[in-house]
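# Pasting a predicted model and its sequence here:
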Amino acid sequence: MSKAARSVRSFVSAAKAAFDRAQSAAPVRDFARFAEGDRVLINDVKLLDPLKQGKTTEWKYGHINHDSIIGAPAHSLNILSSRGVTLRVNHPTLEQFVSLSPRHVTPIYAQYAAFIVNQLDIHVSPPANPSSPLEILDAGTGHGSLAMHLARAIAAANSPPPAARYPRLPQANLATTITQDEAGLADVWKRWKETRNAVVHTVEVQDVWGRAAERLIRSFRQGLYWPHIDFNIGNVDKWVDQKLAERGQAFLSAVVLDLPDVHLYFPRVLAAIEEDAKLVIYTASITQLCECEKLIEAQGLPLKQEKVVELGSGISDGRVWNVRVTVPRARSRQAASTSSPSSASSDDGESEKVMICRPKVFERLIGGGFIGIWRKTRPVSKPVEDPDVEKISTAE
């Protein structure tokens, strides 16, 4: 046997041994206790740095000893600061975690993220085909808030994650040496991920933001939702092209886009969305939603708008908007009654279409920003008459 062959064989054996150790001797995560790496809430106002053995954090009431928290039961805990002040320690809710955690970018706040997840109407169940899991795309990752809310919605579809520790996070722009134990650990997680019935794919073009979001998600309750999310750094169009080349067919059950110039991503992303699946966008401007409707109309994209909702403080339950390109009813009737087919050109038909952009009256939902929701359908053959547009007189 050659030296190279012996080396490969030795590495494989070591990796297998590491895999076995990870399965049998790995520490079990005890979610009933505070653990190293968690971020805990002090007096309902301060989100502490990730807990670490031997570390202390300075606050206005004195130093907080992390060792007094790690391993304690994860219910309301009282500890003493270095000044003798009694402090209350709790796990933060997901809403508190999102609003109080450090950030590189403004998050989709919990109430808006929850609204988006609710509109997707996700129901997890064992797939008819084990090779066809429920797959959701979240682009871009940003702070990571929406990815966590989506993961919480689909986590019940998956079997319990391995008891093994999480793999080491790669460092940006740095080559890292992988040890044999780490290779075995990576294999443990790879095997489990292949069994998932549901997964959130989150894509972020900014390397710094994407890695910060992954670190942040790992610090929420011992990384409770991290196993259900696949993190990707890069352009969403390239990610979609790569996955379509691998799969050969549409595979996404839902898509949420929080991107600048979001309408430009519609044609490419649409190719990866399954029929009847939902496409949701979150944007700060109603004009972005208008651009989406214009593009759908101009390119004849098979998308049917379900809802446009404005969210924000001062709007208690969210306000529904009417945003679409349409043919006014009077013009539509005039075109239908025209005796000669040649009397109206296709160019004239295009020029008669108008853009509607106004709040609907007496309609409210839960919840700033704007959320647009479409469903992928079969292409529609022709526009229908719109009763919501006022008649436009054509008499001269």
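Received it, and whenever you're ready, just let me know what you need. Numbers count the residues shown, from 1 in each chain.
# From here on, just use CA atoms for contacts and neighbour counts.
Fine.
# all helices of the stretch 101-250 of the chain, in order?
Listed in chain order, the helices of the stretch 101-250 of the chain (DSSP state H, counting those that start in this stretch) span 110-120, 145-154, 180-193, 207-218, 236-247.
# so who does the residue nearest to Phe231 when sequence neighbours are not counted touch?
Computed as C-alpha to C-alpha, 6 or more residues apart in numbering, the closest residue to Phe231 that is not its neighbour in sequence is Thr202, at 5.3 Å. Going by C-alpha atoms under 8 Å, 6 or more residues apart in numbering, Thr202 touches Leu137, Asp138, Ala139, Gly140, Thr141, Ala147, Ile229, Asp230, Phe231, Asn232.
# how about 6 Å then?
Leu137, Asp138, Ala139, Thr141, Phe231 (C-alpha atoms under 6 Å, 6 or more residues apart in numbering).
# Check Ile281 too.
Val256, Leu257, Asp258, Ile371, Gly372.
# List just the nearest of these to Ala74.
Closest approach to Ala74 among these (C-alpha to C-alpha): Val256, at 33.3 Å.
# Hmm, the closest one is touching Glu135, no?
No: Val256 is beyond contact range of Glu135, at 11.6 Å (criterion: C-alpha atoms under 6 Å).
# Tell me which of these two has more neighbours.
Remark: of Val256 and Glu135, Val256 carries more neighbours, 24 against 18, as counted by other C-alpha atoms under 10 Å.
# Remind me which helix or strand that one belongs to.
Secondary-structure assignment from DSSP states H and E places Val256 in strand 252-257.
# which other residues reach that strand?
134-139, 272-274, 277-281.
# Take these and write them to TSV, including distance to Phe251.
Shown next, in TSV, are the contacts of strand 252-257 (distance: C-alpha to C-alpha, whole Å):
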residue	distance to Phe251
Leu134	8
Glu135	7
Ile136	9
Leu137	10
Asp138	14
Ala139	16
Ala272	6
Ile273	6
Glu274	6
Ala277	10
Lys278	12
Leu279	13
Val280	16
Ile281	19
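# Tell me the spacing between the closest residue to Ala155 other than its chain neighbours and Thr195.
Once flanking residues are discounted, Ala155 sits nearest to His228: 6.3 Å by C-alpha to C-alpha, 6+ apart. Using C-alpha to C-alpha, to the nearest Å, His228 is found at 11 Å from Thr195.
# ok, structure two:
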Amino acid sequence: MDALIGRRMMDRVKDSAGRDVFIYEPSMATYIVHSEHRAVPIYPHDANTIVAMMDLHPERPGEVYDPADEPFEVFEAGTGAASLTLHIARALHAGNPSLGRRLREAIPTAKTTAIHRPSKSDESAEGAVTTTTLASLDLGDPSLREEAEAYLPTRRAILHTLDRKALHSFEAHNLVRRFRRGIYLPNIDFHTGSISSYLTPRLASRNGRPFLSRAVLDLPSPEDNADPVISALRPNGTLIVFSPSISQIAGFAAWSVEGAKPLKLDRVAELPTSSSAEYGVQECEGGRAWNLSTTVPKGEDGEDGGGRRVVQIMRPRVGDRIAGGGFVAVFRKMNERVGEDAAGVAEEVSSEDVADEGIPVEVEKNDDSPKDDSRNV
């Protein structure tokens, strides 16, 4: 560690085995994979795919976002290890105004003593929601806190991430703050509590007018907590459901139809599993990882005056563990009237007449026609 103090990026130092090591700033993927986690992270290649499916396009500061001129708000239920949190915050970053220089430089060294560190089993009391923002940091100078509080209402793209466990939220906050000197921290509000306890009062304060443009449910039983999220989602807003099992996705889709929810299933995709830990580090959405290295065989270092023989090793990377995978469903929020019409159609059609795409359709039956038992439903 002493050898690293005072060094610059791309300086070369020796590790404990005497090997040359170059210093460089880690990518987001490397940072996430090699950080300590209490919760299992969404691996970077999966997080990249989910963010792409969210189709995020926040307007730049000064551009008209919508007639109401309201911010672009994203809600993530299930902060966990904050891997997806960081990826979403990066996608929203260009939609916010810049921080003042003093405030930006104060974030990496700010103390978190103002933020209570909870115990492992600590959960928010029912009905209570704790929120941590940029202004929650102990920035030292009171004027910086005032600047942080003044900055928050000017944001045009905001990620609200919520977890039931206070310890997850606390450690996620620290993970985000330590990456690239807290560059994405101002974009995020961290909430601890239940989904209903956070969203229901906000909806009430707006007389039921929705405010979310995107939402992500990364929960064991998403249908148990989806109602307030659907209510807070704007028409044509996107709801992402991430689950490790396709049966959970199917269960949520069935719950949506049976409960006449104003949702339209857009698509379902399976995330690729990786047999290599390194594949999770690479910020790619496909392709096979390869080993490519250059070395000099032992005994051919040229000490006897002869030339060195350089050998290149090129081969596919073989895995040492299975990482990532799961299923992602994309739903779009319909207008309430359209949702009611779709629900009426669903009630009139039996389950055996549901098309492969999951859209209820009327099928004309003819009793004289031969039966085809091979038809897949």
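Nice, I can see it. Just so it is clear, the model here is predicted, and its values are computed rather than measured.
# In the second structure, what residue corresponds to the residue nearest to Phe231 of the first structure?
Matched by TM-score structural alignment, Thr202 of the first structure corresponds to Thr161 in the second structure.
# ok, now how distant is its match from Leu103 of the second structure?
To Leu103 of the second structure, Thr161 of the second structure is 23 Å away according to C-alpha to C-alpha.
# and Lys14 of the second structure, how many neighbours does it have?
Per other C-alpha under 10 Å, the neighbour tally for Lys14 of the second structure reads 12.
# ugh, wrong one, Pro387 of the first structure
Neighbours around Pro387 of the first structure, by other C-alpha under 10 Å: 11.
# Also the one 3 residues further on?
Counted with other C-alpha under 10 Å, the neighbours of Glu390 of the first structure add up to 10.
# Where does it fall, secondary structure wise?
Judged by DSSP H and E, Glu390 of the first structure forms part of no helix or strand.
# Distance check, it against Arg324 of the first structure.
Relative to Arg324 of the first structure, and taking C-alpha to C-alpha, Glu390 of the first structure is found at 15 Å.
# ok now do the residue sitting nearest the centre point of the second structure, which residues does it touch?
With distances taken as C-alpha atoms, centre = their mean, the residue of the second structure nearest its centroid is Leu84 (2.2 Å). For Leu84 of the second structure, the contact set (C-alpha under 6 Å, 6+ apart) comprises Ala47.
# now do 8 Å
Leu84 of the second structure makes contacts with Ile42, Pro44, Ala47, Val51, as judged by C-alpha under 8 Å, 6+ apart.
# Map the first one across to the first structure for me.
The reference is to Ile42 of the second structure. Using TM-score structural alignment, Ile42 of the second structure sits opposite Ile108 in the first structure.
# Please look at that match and Ser145 and confirm they touch.
Yes: taking contacts as C-alpha atoms under 8 Å, Ile108 of the first structure lies within contact range of Ser145: 6.0 Å.
# neighbour count winner among these two?
The neighbour count for Ile108 of the first structure versus Ser145, taken as other C-alpha under 10 Å, is higher for Ser145 (25 against 22).
# which residue lines up with that one in the second structure?
Aligned partner of Ser145 of the first structure by TM-score structural alignment: Ser83.
# is it true that that match touches His45?
No: look at Ser83 of the second structure against His45 with C-alpha under 8 Å: they stay out of range, at 10.5 Å.
# if we can go back for a sec, buried subset of the contacts of Ile281 of the first structure?
Neighbour-count burial (16 or more other C-alpha atoms under 10 Å) applied to the contacts of Ile281 of the first structure gives Val256, Leu257, Asp258, Ile371, Gly372.
# what ranges do the strands span in the stretch 201-350 of the first structure?
Remark: strands assigned in the stretch 201-350 of the first structure by DSSP state E, counting those that start in this stretch are 229-233, 252-257, 273-283, 303-311, 319-326.
# quick one, which of the ones you listed is nearest to Phe19 of the first structure?
Once the strands of the stretch 201-350 of the first structure are compared by C-alpha to C-alpha, strand 229-233 is nearest, at 21.2 Å.
# and for the closest one, what span of the second structure is it aligned with?
For strand 229-233 of the first structure, the aligned range in the second structure is residues 188-192, judged by TM-score structural alignment.
# That stretch vs the first structure, mean deviation?
In the superposition with the first structure, the average deviation recorded for stretch 188-192 of the second structure is 0.9 Å (mean C-alpha distance after the TM-score superposition for the first structure).
# count of residues packed around Asp15 of the second structure?
Residues near Asp15 of the second structure, counting by other C-alpha under 10 Å: 12.
# Was I right to think it contacts Phe22?
No: using C-alpha under 8 Å, Asp15 of the second structure is not in contact with Phe22; the gap is 9.8 Å.
# State the distance from the closest residue to Glu385 of the first structure other than its chain neighbours to Val354 of the first structure.
Excluding the flanking residues, the one nearest Glu385 of the first structure by C-alpha to C-alpha, 6+ apart is Arg329, at 5.6 Å. Going from Arg329 of the first structure to Val354 of the first structure by C-alpha to C-alpha gives 11 Å.
# Over to Ala25 of the first structure?
66 Å.
# One more: Ala336 of the first structure?
Ala336 of the first structure sits 18 Å away from Val354 of the first structure, going by C-alpha to C-alpha.
# Can you select the buried ones from the contacts of strand 252-257 of the first structure in PyMOL?
Buried subset of the contacts of strand 252-257 of the first structure, written as a PyMOL selection, criterion 16+ other C-alpha under 10 Å:
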select buried, resi 134+135+136+137+138+139+272+273+274+277+278+279+280+281
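# which among the contacts of strand 252-257 of the first structure gets closest to Asp181 of the first structure?
Distance to Asp181 of the first structure, by C-alpha to C-alpha, is smallest for Glu135 among these, at 30.3 Å.
# Kindly list the longest helix within the first structure.
helix 3-25 (DSSP state H).
# what range in the second structure matches it?
Going by TM-score structural alignment: helix 3-25 of the first structure matches no residues.
# Point out the other helices and strands that that helix packs with.
Counting contacts by 3 or more C-alpha pairs under 8 Å, 6 or more residues apart in numbering; DSSP states H and E, helix 3-25 of the first structure packs against helix 180-193.
# Would you mind pulling the contact partners of the helix it packs on?
11, 14-19, 22-23, 161-162, 164-168, 227.
# List buried residues within the residues you listed.
Those of the contacts of helix 180-193 of the first structure that meet the buried threshold are Ala14, Ala15, Lys16, Ala18, Phe19, Ala22, Gln23, Pro162, Ala164, Arg165, Tyr166, Pro227, by 16+ other C-alpha under 10 Å.
# mind listing what the third one touches?
With contact set as C-alpha under 8 Å, 6+ apart, Lys16 of the first structure has these partners: Gly184.
# repeat that with 6 Å
Lys16 of the first structure neighbours (C-alpha under 6 Å, 6+ apart): none.
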